[in-house]
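Engineer: below is the sequence, then the predicted model.
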Amino acid sequence: MKKRILPILAVLSISLTLLAGCTKKVDSEDAISSYIKAYIYSEETDTLQKAFAEKEMDLAKEDKENFTTSLKEQFKLGADYDKKLDDLYQVYQTNLKKNTKFSTKILHEKSDKATVEVTVSGLKELNLDNLEEEISQKIAANPDLIKEDLSEEDAQKVINQLAFDIYSEKIKANTETKEPIKLSISLKENPDDKNAWVIQNENDIFKELSDAFGV
């Protein structure tokens, strides 16, 4: 019986090896779509790992941490603002997914390289030009916010909190989109994995995508 099983196992092993060798890259258009969904919208996608040989990551958690940590540092907020920051992140994500969109188009594709055009309709940038004036208006309307006996440190804390409140209002109202922007993204075969892609000049491309989406 063992003599009969061994040849069968050998054939199965060869077949599996051949199938593994025939694995194809993810279509370049699908690869770029998965990249945008993952790194702009923080959506988990199996295609991302296949397309770019990426390790599994909790992108939503990472994005949320970056968002909240950045605002905490910018406005010098304490732990008592954690709930507000969490709520603001949810609003931000909802607006981003609801009010932005993108489309992809293959310009040319070969087995080892491709160029994909991405058209993005992103959110308009927040207008923070009048932030100081808006803070002054809030203080003028509520003079008790900064009393005469308040220390300089505590007064600055009130100002930071007012700035954050104004910033939050702007994020919540940020649903207006700008004119579509076209980007050209070049891919090449991953030298360490011929079944995966790498994005050429990825840091520059990611910045262009972020700017286009308004994030």
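Structural biologist: Perfect, thanks for sending it.
Engineer: could you use CA atoms for every contact and neighbour count after this?
Structural biologist: Noted.
Engineer: now stretch 184-202: buried residues?
Structural biologist: Residues of stretch 184-202 classed as buried by neighbour count (16 or more other Cα atoms under 10 Å): 185-190, 195-199.
Engineer: contacting residues for Ser184?
Structural biologist: 115-118 (Cα atoms under 8 Å, 6 or more residues apart in numbering).
Engineer: got another, please set it beside the one above:
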Amino acid sequence: MSPAKQGQSRQRWVWIVASVAVVAAVAAGAVFALRDGDSDDAAGGTTYRQQTDECVLVSAAVLTRYVPGATCKRTPSMTINPDEITQTPSWTSDSLTHPTSIQAVLRLVSKSPSAYSRAKASLVDVYQQQLTGAVTADVATAELGPLAQEAFVVSGASKSIPGRSDGRIVVRAGNAVVDIVVTDWTSAAGAEAAAKAVAADFISNLR
């Protein structure tokens, strides 16, 4: 293998390891949120059930715009109890030099306000450690369509992978708490905008 290709392979390997760490942290936060919720009920909104095909939750048009050439990967659903289900689909491109991805965690819970607040508290901490100049902000739900009830976003430049930025958004809609992470090679602002667009699309496709 040529030195150039070896360098590309090493870069892609570092990116894959970093992405796996992010997904593991997000999934761990999901379990924490579900097991340790308070006694409140889901506050209004639509009641969603386990999704039969997670790959349709991000439309082809959105994938083409933000993660061109990406393929979807399903993971087994995790059920804490009949009312607490977690699904974690992902979409990843095959680029060796600038791989991009969408990592999603969908929690269907009976205590969505608690799950949302705990996800916000625990997972923001993770991203503040992994991103340079991490910015966190509440998101006006109008940006995400009529189904969103609460949302916040985190964005910044990766500390471990030069040139890469991440945007992460968590949204509550009915009994669903959706966590979206988008990697981007343009800017933190670009990653944040992509995360918002993907989240709005994801929520609109829930059934």
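Structural biologist: That came through, no problem. Predicted model only: the values in this text are computed from it and were never measured.
Engineer: any chance you could compute the TM-score here?
Structural biologist: After superposition, the two chains reach a TM-score (TM-score structural alignment, normalised by the length of structure 2) of 0.26; 92 aligned residues with a Cα RMSD of 5.6 Å.
Engineer: report the two of the buried residues of stretch 184-202 of structure 1 separated the most.
Structural biologist: Ile185 and Asn195 (18.5 Å; Cα to Cα).
Engineer: which one of the buried residues of stretch 184-202 of structure 1 is nearest to Asn95 of structure 1?
Structural biologist: Looking across the buried residues of stretch 184-202 of structure 1 and measuring by Cα to Cα, the closest to Asn95 of structure 1 is Ile185, at 25.4 Å.
Engineer: hmm, that closest one is touching Thr119, no?
Structural biologist: No: using Cα atoms under 8 Å, Ile185 of structure 1 is not in contact with Thr119, being 10.9 Å away.
Engineer: which of the buried residues of stretch 184-202 of structure 1 fall in helices?
Structural biologist: Counting by DSSP state H, those place none of their members in helices.
Engineer: same list, those residues, but as TSV with distance to Thr47 of structure 1 please.
Structural biologist: Below are the buried residues of stretch 184-202 of structure 1 laid out as TSV (distance: Cα to Cα, whole Å):
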residue	distance to Thr47 of structure 1
Ile185	18
Ser186	18
Leu187	16
Lys188	17
Glu189	16
Asn190	16
Asn195	12
Ala196	11
Trp197	12
Val198	14
Ile199	15
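Engineer: structure 1: helices as residue ranges?
Structural biologist: Going by DSSP H, structure 1 shows helices at 2-21, 28-39, 46-52, 59-75, 82-99, 131-141, 152-172, 202-213.
Engineer: of those helices, which is nearest Leu107 of structure 1?
Structural biologist: Set against Leu107 of structure 1 and scored by Cα to Cα, these come closest in helix 28-39, at 9.6 Å.
Engineer: who does the closest one touch, helix- and strand-wise?
Structural biologist: helix 46-52, strand 101-109, strand 113-121 (3 or more Cα pairs under 8 Å, 6 or more residues apart in numbering; DSSP states H and E).
Engineer: give me the angle between the second one and strand 113-121.
Structural biologist: An angle of 160 degrees separates the directions of strand 101-109 of structure 1 and strand 113-121 when computed by axes from the mean of the first three to the mean of the last three Cα atoms, to 10 degrees.
Engineer: in strand 101-109 of structure 1, what's buried?
Structural biologist: 102, 104, 106, 109.
Engineer: need the contact partners of stretch 202-209 of structure 1.
Structural biologist: Outside stretch 202-209 of structure 1, the residues within contact range by Cα under 8 Å, 6+ apart are 183, 185.
Engineer: just send the helices and strands packed on helix 28-39 of structure 1 back as a markdown table, with distance to Leu9 of structure 1 too.
Structural biologist: Below are the helices and strands packed on helix 28-39 of structure 1 laid out as a markdown table (distance: least, Cα to Cα, whole Å):
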| stretch | distance to Leu9 of structure 1 |
| --- | --- |
| helix 46-52 | 28 |
| strand 101-109 | 38 |
| strand 113-121 | 37 |
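Engineer: so which of these gets nearest Ser33 of structure 1?
Structural biologist: That would be, of the helices and strands packed on helix 28-39 of structure 1 and by Cα to Cα, strand 101-109, which comes in at 7.2 Å.
Engineer: looking at this, Val23 of structure 2 is in a helix?
Structural biologist: Yes: checked against DSSP: H, G, I helix; E, B strand; the rest coil, Val23 of structure 2 lies within a helix.
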